[in-house]
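Trainee: pasting the sequence and the predicted model now:
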Amino acid sequence: MGEQISTRAAYGMALAEFGGNENIYVFDADLKSCTMTQYFAEKYPDRFFNMGIAEANMVDVAAGFAACGATALVNTFAIFASGRVYDQVRNDVVYPGLNVKVVGSHAGLTVGEDGATHQALEDISLMRTIPGMTVVVPCDGYETRLATKAILEKKGPCYLRTGRCKLDVVTEQTESYKFEIGKGVTLTDGNDVSIIACGLMVQESLKAQKLLEADGIHARVIDMHTIKPIDRELVIKAAKETGAIVTCEEHNIIGGLGSAVSEVLVTSDAYAPQEFVGVHDVFGHSGPAFELLAHYGLTPADIAAAAKKAISRK
């Protein structure tokens, strides 16, 4: 595993790296040192705008820039990027198909001590149900860099979810790893159960794979970085070849990755029992990030237990 870095920091550095195109404009809601757009602001101050704590206004200004041909990125905490500005994102960005990238930082339980009001556990659900919205949830710094480049190159609205915690880099060392929007990545192979994860739950799933291996269970771990469009082909292949599915996300189990995977299963000929690892339809609360993951059942041991349950249901 590589050096630890948060996905928000990796995004900020990638934005500065790939932001040389004079058509790219970045907007932030007075959080540049948190969302890490500060790197872009320092390098390209003429194309960076601090919009203050006025998120709805920020989205509509960005939409205006995009309507004039710009690539516009709006940045704030995920709870605000998905909730506070839902109306503006839906009606003023995605409905007209404008080239605006919504970047939600500090997502999930691991925003930690900021507590339930700032722990976005519904953002994936909200964003993926908007017609025409692409939703990307990278798991580490290397993948975030590639995801940032990809959404800048892709025309149309995207939602990119990043987090606060420093995480191990697990994708860069994966042989023949390639990032492509809409295509998941198989990180480990196995024929007993498939663990499909996004965000930091990819790292937790790889740890779970080791626990299962010690018990003689061979788990396939899939990094499903794109929630929409979901990689149907990879989900169906995993279901047919392993016969059991576990989905893992730092999000409500309703409406997120687990729901997206189950929608594939029930609309295909690849039936497989599925277990959901995530937040079970409750709010979070304040606490140290990884203690919260343990409290809500998002640890490698929890994933391993879910895998065994899924296998027992074959």
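Mentor: Looks like it arrived, so ask away. Numbers count the residues shown, from 1 in each chain.
Trainee: please count neighbours and contacts with C-alpha atoms only from this point.
Mentor: Noted.
Trainee: got the contact list for the residue most central in space within the chain?
Mentor: In the chain, the residue lying closest to the centroid (CA atoms, centre = their mean) is residue 137, at 1.7 Å. Residues in contact with residue 137 (CA atoms under 8 Å, 6 or more residues apart in numbering) are 160, 161, 162, 198, 199, 225, 226, 227.
Trainee: next up, a structure to set beside the first:
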Amino acid sequence: MTTTYSDDELRALGQQLRVDSVRAADAAGSGHPTSSMSAADLLAVLLGRHFRYDFDRPAHPAGDRFVLSKGHASPLLYAAYKAAGAIDDAELLTFRKLGSRLEGHPTPRSLPWVETATGSLGQGLPVAAGIAWSGKRLDRVGYRVYVLCGDSEMAEGSVWEAAEYAGYEQLDNLTAIVDVNRLGQRGPTRHGHDLDAYARRFKAFDWHTIVVDGHDVADIDRAYAEAASTVGRPTAILARTLKGKGALAVEDREGAHGKPLSDAAAAVEELGGDRGVRVSVQEPPAARVLHAVRSGRLDLPRFDVGDEVATRDAYGQALVALGSARGDVVALDGEVGDSTRTEMFAKEHPERYAECYIAEQQLVATAVGLSARGWLPYAGTFAAFLTRAHDFIRMASISGADINLVGSHAGVAIGQDGPSQMGLEDLAMFRAIHDTTVLYPCDANQTAQLLAQTADLTGIRYLRTSRGAAPVIYPPHEEFPVGGSKVLRSGDGDRVTVVAAGVTVHEALKAADELAAAGIPVRVIDLYSVKPVDRRTLRDAARATGCLLTVEDHREQGGIGDAVAEAFSTAEPAPRMARLGVRTVPGSATPSEQLAAAGIDAAGIVAAVGLLVEHAVTP
């Protein structure tokens, strides 16, 4: 049953949201009540007349989605939850306290009604665009996506990546509500109350724009209705508001950002007092999920031992096979699909492919949005370019998103393109993020097997692939458990253990053969699982050989060398360890010349082992 609220009732709801924002921040002794107060009327009208949602069933397929991009205004969000009956007053007043679900900035790990973690500004609109793309292209059940943005975050480049993406994709199910309250953290924003400046920018990206008085409920109501009836374009509602609206001590005043009000009781009285106003949110229409996962047999590509195959090629073929077996797999790319080989998926499953163009922040944000809607995204680009989206990856981890990221063209082994294209920091970046799995295969069959496993993992999974062809060394039936490794050379008399991954595995094998011929047997470990790392095998090797040499096509910091060193941080005394990695800024050269210049080719490994053995014998 739909409840119709009068304008006066919506004004009262807006005031109640302000009151509870003030009270929550006062109880916490911290927070952002003034940023919440400016947007209270915008949210009151949305909740009372336009939003369709079931708080008892947040995963309802037809429920509208709401993203609070200005995450510091969390008191407003939590006040809305209270008004809708999702939380009670006692919980509201636990805001920002130890153990409370109501964190300083909202996250979905504690609240089922939160779509994505926000607080790092400029991320809400990109993720909301990803959710809207899912609704428009995949889910097809008619829900709308609303995202409340602050005017300060309009300075972020990621906002305009999202604006162009949404405009190009004609996401008419997406409404951005920009709370233009004029004041940022330290003073006025770039454009202040010049709403036309914002309108011009959104219009340039093919958005429908509506300028409103953000404290006039009738004006706001008309804007939401107009947005819902707009076809072929997303809508930006640009609302002129006052920060701290309703409390004269802070209304439209600088210096009040991020602070509880000095006299909360007086402000509550000025706002009309705590009247306990509640709202009955419209239930979403009946709907069924149209994208039921199709389960089929997974027929991974098979490669013959001795064949020369690039791991990026194996990735593309394996992703096609995974997509054929699982209807929830969606592939995304940053306009390099011919290089990453994601284009193979695009040709076989075009209905589940998203081209994000050269906008890596939007690429990752779209993946996060798809994950929030229950899809299994695989997003690929050059390993070097994923560093541009580091903050989005970090926030995806805070969200608890389940996404797969694939970085191709890693390391100096790409050759002549030079250092701007070389991913030399990516392993460190992904290893440092919470709840990540980092995999670096060395051959085609290993790549296919590891890709298949990522589909059943949780958190953020990173697969590093290589540009050049490499010999297949494992048979198709070989198994590669995540967290494991492979011992490729070993013997009782091994003097040194060489630990490698990806392209350096092949160099390590060449070096091992050369060293064996010279009477220096070495153990070789393929550390394809960089995180989690195979501690047991590394410790066994350390006991057997007493010395470990890591070799990686990556900076010495944060990659394989650090992963191996950490394996001994809580165990027996660490063995003697040495590292080979990329220590300079490379130029342009052939792949073999690059490996040699970095000292990570077979010759470099032979020389390093020789020194280690010499020092082990000669004090």
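Mentor: On my side now, so go ahead. The model shown is predicted, which means the values in this text are computed figures rather than measured ones.
Trainee: ok, the contacts of residue 137 of structure 1 in structure 2, which still hold?
Mentor: Retained in structure 2 by both residues aligned by TM-score structural alignment, their matches' CA atoms under 8 Å are the following of the contacts of residue 137 of structure 1: 160, 161, 162, 198, 199, 225, 226, 227.
Trainee: from one end of stretch 250-259 of structure 1 to the other, what's the distance?
Mentor: 13 Å (CA to CA, to the nearest Å).
Trainee: can you name the residues of structure 2 that that stretch overlays?
Mentor: Per TM-score structural alignment, the counterpart of stretch 250-259 of structure 1 in structure 2 is residues 553-562.
Trainee: my read is residue 260 of structure 1 is in a strand, agree?
Mentor: No: going by DSSP: H, G, I helix; E, B strand; the rest coil, the assignment for residue 260 of structure 1 is helix, not a strand.
Trainee: what count of nearby residues applies to it?
Mentor: 20 (other CA atoms under 10 Å).
Trainee: need the contact list for it.
Mentor: 227, 230.
Trainee: give me the neighbour count for residue 20 of structure 2.
Mentor: 28.
Trainee: cool, and residue 465 of structure 2?
Mentor: Neighbours around residue 465 of structure 2, by other CA under 10 Å: 30.
Trainee: ok, and the closest non-adjacent residue to it?
Mentor: Sequence neighbours aside, residue 408 is the residue nearest to residue 465 of structure 2 in space, at 4.6 Å (criterion: CA to CA, 6 or more residues apart in numbering).
Trainee: so the counterpart of the one you found in structure 1 versus residue 123 of structure 1, what's the distance?
Mentor: Matched to structure 1 by TM-score structural alignment, residue 408 of structure 2 sits across from residue 105. Plainly put, residue 105 of structure 1 is 11 Å away from residue 123 of structure 1 if you go by CA to CA.
Trainee: list the residues that contact both of those two?
Mentor: Joint contacts of residue 105 of structure 1 and residue 123 (CA under 8 Å, 6+ apart) are residue 78.
Trainee: coming back round to it: now list the buried members of the contacts of residue 137 of structure 1.
Mentor: Among those, the ones that count as buried by 16 or more other CA atoms under 10 Å are 160, 161, 162, 198, 199, 225, 226, 227.
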